[in-house]
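**Q** Give the three-dimensional model of this entry:
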Amino acid sequence: MNIYGVVGWKNAGKTGLMERLVTEIAGRGFSVSTVKHAHHTFDVDHPGKDSHRHRVAGATEVLLASRNRFALMHELRDTPEPPLAALLDRLSPVDLVLIEGYKRDAHPKIEAHRAINGNPLIAPDDPTIRAVASDTPLMLDRPVFDLDDTGAIADFILSEVGL
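**A** From the prediction side, this is the model:
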């Protein structure tokens, strides 16, 4: 399975870039899945719903299904967060998995950067970042794309993974 990451500091444009890339790449006929790393506690379930009640009762996994979608919730309880590779193994095969976050993992990535945030670039110290998508021109030792040039960024990623 081909994987490519989008990383950057908070409010750098990662999620917007991910959304545009999924639309662009899927629109070209490729199947795309995404993985999003959250640095905080999150819940896709709602208190009072049957599935939430199952989890609270102690179920390790709850699979919620309808004719439109299914969601598998797995409670880690006292176990450590699984590594990215273990999570990728749970996905159905697709042409490309785009990963938001997991900036310390070894897969190839593009960094989203907005100058107004004042954060330093991650790329100069990270060889896994193969390009930067920025709202301002930059002089780097790797390609720099306009943050809004989704087509060119998609071309680059697809070329990088051989699609």
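
**Q** C-alpha from now on. contacts and neighbour counts both.
**A** OK.

**Q** which element follows the longest helix anywhere in the chain toward the C-terminus?
**A** Looking across the chain with DSSP state H, the single longest helix is helix 14-27. Following helix 14-27 in sequence order, the next helix or strand is strand 32-36 (DSSP states H and E).

**Q** for that following strand, packing partners?
**A** When contacts are defined as 3 or more Cα pairs under 8 Å, 6 or more residues apart in numbering; DSSP states H and E, strand 32-36 sits against helix 14-27, strand 96-100.

**Q** how about 7 Å then?
**A** Contacting strand 32-36 under the criterion 3 or more Cα pairs under 7 Å, 6 or more residues apart in numbering; DSSP states H and E are the following elements: strand 96-100.

**Q** next one: the strand it packs on to chain centre, how far?
**A** From the chain centre to the centre of strand 96-100 is a distance of 5 Å (Cα atoms, centre = their mean, to the nearest Å).

**Q** To compare against the first, here's the next sequence to fold:
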Amino acid sequence: MRVYGVVGWKNAGKTGLMERLVTEITGRGFSVSTVKHAHHSFDVDHPGKDSHRHRVAGAREVLLASRNRFALMHELQGEDEPTLDALLAKLAPVDLVLVEGYKRDGHAKVEAHRAETGNALIAPEDPTIKAIASDTPMTLDRPVFDLNDTSTIADFILAEVGL
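**A** You can find the predicted model right below:
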């Protein structure tokens, strides 16, 4: 499976870049899935709904399905957080999986960077970051793209993964 990441510090523009890349790359006829790492607890379920009641009752997995989509919720119940590789193995085959976060994993990545956040770049210390998408010009030892030049960033990623 072809995997490419988007990393960066908080408010660097990762999610916006991911959204634009999915639109751009699927618009070119490729199938894309995404994986998003959350550093906090999250819930796709709501108290009082049947699926939430099933989980609270102790179900290990709850699969919620309709004619438009399904969602599988798996309660870890004390298990370690699954690795990115374990999560990727659960996905149906697609042309490309874009991963937001998982900056410490070994897959190739582009770093989103906004100068206004005041954060230092991750790239100088991380050889898995193959390019930077920034709102400010800079000179580095790898390509730097305008953060909003989605088409060029998509060209770079697709070339990197051989699509």
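
**Q** Post the TM-score for the overlay when you can.
**A** The TM-score (TM-score structural alignment, normalised by the length of the first structure) is 1.00; 163 aligned residues with a Cα RMSD of 0.3 Å.

**Q** element containing residue 6 of the second structure?
**A** Here residue 6 of the second structure sits within strand 3-7, counting by DSSP H and E.

**Q** the strands in the second structure, which residues?
**A** Along the second structure, counting by DSSP state E, strands occupy 3-7, 32-36, 61-65, 70-74, 96-100, 109-113, 129-134, 144-146.

**Q** wait, which of those strands is closest to residue 44 of the second structure?
**A** Counting by Cα to Cα, residue 44 of the second structure lies closest to strand 70-74 out of those; the figure is 8.3 Å.

**Q** what's the mean distance for the closest one versus the first structure?
**A** Here the mean offset of strand 70-74 of the second structure against the first structure after fitting is 0.1 Å, by mean Cα distance after the TM-score superposition for the first structure.

**Q** Which neighbouring elements make contact with that strand?
**A** Judged by 3+ Cα pairs under 7 Å, 6+ apart, the packing partners of strand 70-74 of the second structure are strand 61-65.

**Q** how distant is the strand it packs on from the center of its chain?
**A** That offset, for strand 61-65 of the second structure, works out to 22 Å (Cα atoms, centre = their mean).

**Q** Not counting the longest helix of the first structure itself, show me its contacts.
**A** Residues outside helix 14-27 of the first structure that contact it (Cα atoms under 7 Å, 6 or more residues apart in numbering): 6, 7, 8, 32, 100, 112, 150, 151, 154.

**Q** Let's see if you can find the most crowded of the residues you listed.
**A** residue 112 (29 neighbours; other Cα atoms under 10 Å).

**Q** Could you report the separation of that one from residue 55 of the first structure?
**A** When distance is defined by Cα to Cα, to the nearest Å, residue 112 of the first structure is 36 Å away from residue 55 of the first structure.

**Q** and what of residue 64 of the first structure?
**A** Distance of residue 64 of the first structure to residue 55 of the first structure, computed by Cα to Cα: 11 Å.

**Q** Next: residue 2 of the first structure.
**A** Residue 2 of the first structure sits 33 Å away from residue 55 of the first structure, taking Cα to Cα as the criterion.

**Q** now residue 10 of the first structure
**A** Between residue 10 of the first structure and residue 55 of the first structure the computed distance is 31 Å (Cα to Cα).
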